[in-house]
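Novice: Below are the sequence and a predicted model; questions follow.
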Amino acid sequence: MAAYEDDYIKKLIAAMGDTLAGALIGKNGDMDSENKEIDIVLSEEDLVHFRIQKFLRDREVNMAENILLEAIEKKQSPKYLQIAKEFYDQINKYTEKQLEECNFSRQEIIEDLEHIQKLYNCNA
């Protein structure tokens, strides 16, 4: 993997994190009161997150990616953005060989991140 490609992926992931932080933190830097509550019931986002993690453990990256993108295209929530950031952080750490074994590529990572950026209006 070329160094510029890795830097670009990291930049896209960082932009996603910045957008997430902006969505969760108010103007004064305080967490919104809504975000201080802890949900006892699993949300739709939590279930999606668990499914993605299960597929990642099984090295079924394409299945995890499909679930993530389908969820994000339906609803651009801050939680899905957080899940996406975690997902792409994880698979970006895979070696080229690991990605190939999962039938995935760095180019797919870049394309997905750019697609998500457009959905969330993020800038890298």
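Specialist: Yes, it's here.

Novice: alpha carbons only for contacts and neighbour counts from here, please
Specialist: Will do.

Novice: got the buried residues for whichever helix in the chain runs longest?
Specialist: For the chain, the helix with the greatest residue count under DSSP state H is helix 3-24. Neighbour counts using 16 or more other Cα atoms under 10 Å place I9, K10, L12, I13, A14, A15, M16, G17, T19, L20, L24 of helix 3-24 among the buried residues.

Novice: And stretch 58-75, by the same measure?
Specialist: Residues of stretch 58-75 classed as buried by neighbour count (16+ other Cα under 10 Å): R59, E60, V61, N62, A64, E65, I67, L68, L69, A71, I72.

Novice: Distance from that stretch to the middle of the chain?
Specialist: Stretch 58-75 sits 10 Å away from the centroid of its parent chain (Cα atoms, centre = their mean, to the nearest Å).

Novice: then this one, side by side with the first:
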Amino acid sequence: MYEQDYIMRQIRDLVTFLAKVFLKKDSAIYELPDMGQYTNTDYLHKELLFLLSQGKINEAENLLFENMNINNKRYMELALDFYGRLNNFTDDYLEENNFTRKEIGEGLEELIKEFGWGGIINGKNLSSR
């Protein structure tokens, strides 16, 4: 229990830190524009939210990485929002949908590597706790 709370705090704090440093925002909340102005990233966000609401967490994470665009700042915001949302799920919800808090850490670590931010976490391993 305490270990899971610790991991949740680490993930939350890292997502917040990355949002502040790279997005210049206090949080990583992906906001959709007016309906007529959607980009591919906006449609991806809607699809991810739908998959998460259906408990298809693995499928959603796969879709996130399949569509990764490290040159798109909105994609960075989308990915951080995604992991922030995952982190807010209860352990029971994650378990019911064949996902773990450890996998959230692993996915976030992979995201950090893909964007070339590896030095940011200074050797801290979110997924090994």
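Specialist: Cool, the structure landed. None of the values given here were measured: they were computed from a predicted structure.

Novice: hang on, the earlier thing: could the buried residues of helix 3-24 of the first structure go into a markdown table alongside distance to N123 of the first structure?
Specialist: Shown next, in a markdown table, are the buried residues of helix 3-24 of the first structure (distance: Cα to Cα, whole Å):
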| residue | distance to N123 of the first structure |
| --- | --- |
| I9 | 13 |
| K10 | 13 |
| L12 | 8 |
| I13 | 10 |
| A14 | 10 |
| A15 | 6 |
| M16 | 8 |
| G17 | 11 |
| T19 | 9 |
| L20 | 12 |
| L24 | 17 |
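
Novice: Just flag the most distant two among those residues.
Specialist: With Cα to Cα as the measure, no two of the buried residues of helix 3-24 of the first structure lie farther apart than I9 and L24, at 22.9 Å.

Novice: Now the residue nearest the centre of the first structure: closest residue in space that isn't a chain neighbour?
Specialist: In the first structure, the centroid-proximal residue (Cα atoms, centre = their mean) is A84; its distance is 1.0 Å. Take A84 of the first structure and drop its neighbours on the chain: the residue closest to it by Cα to Cα, 6 or more residues apart in numbering is L68, 7.0 Å away.

Novice: one step back: tell me which other helices or strands the longest helix of the first structure touches.
Specialist: Helix 3-24 of the first structure is packed against helix 78-92, helix 106-120, with contacts defined by 3 or more Cα pairs under 8 Å, 6 or more residues apart in numbering; DSSP states H and E.

Novice: can you name the residues of the second structure that the last one overlays?
Specialist: Counting by TM-score structural alignment, helix 106-120 of the first structure falls onto residues 101-115 of the second structure.

Novice: For that stretch, list every residue counted as buried.
Specialist: Neighbour-count burial for stretch 101-115 of the second structure [16+ other Cα under 10 Å]: R101, K102, E103, I104, G105, E106, G107, L108, E109, L111, I112.

Novice: How about stretch 86-94 of the second structure?
Specialist: Of the residues in stretch 86-94 of the second structure, those buried (16+ other Cα under 10 Å) are L86, N87, L94.

Novice: Need the residues that contact that stretch.
Specialist: Contacts with stretch 86-94 of the second structure, where a contact means Cα atoms under 8 Å, 6 or more residues apart in numbering, come from M8, I11, R12, T100, R101, I104.

Novice: 7 Å instead?
Specialist: For stretch 86-94 of the second structure, the external contacting residues (Cα atoms under 7 Å, 6 or more residues apart in numbering) are M8, T100, I104.

Novice: now stretch 39-49 of the first structure
Specialist: K79, Y80, I83.

Novice: rerun at 10 Å
Specialist: Residues outside stretch 39-49 of the first structure that contact it (Cα atoms under 10 Å, 6 or more residues apart in numbering): 51-54, 64, 67-68, 71-72, 75, 77-80, 82-84, 86-87.
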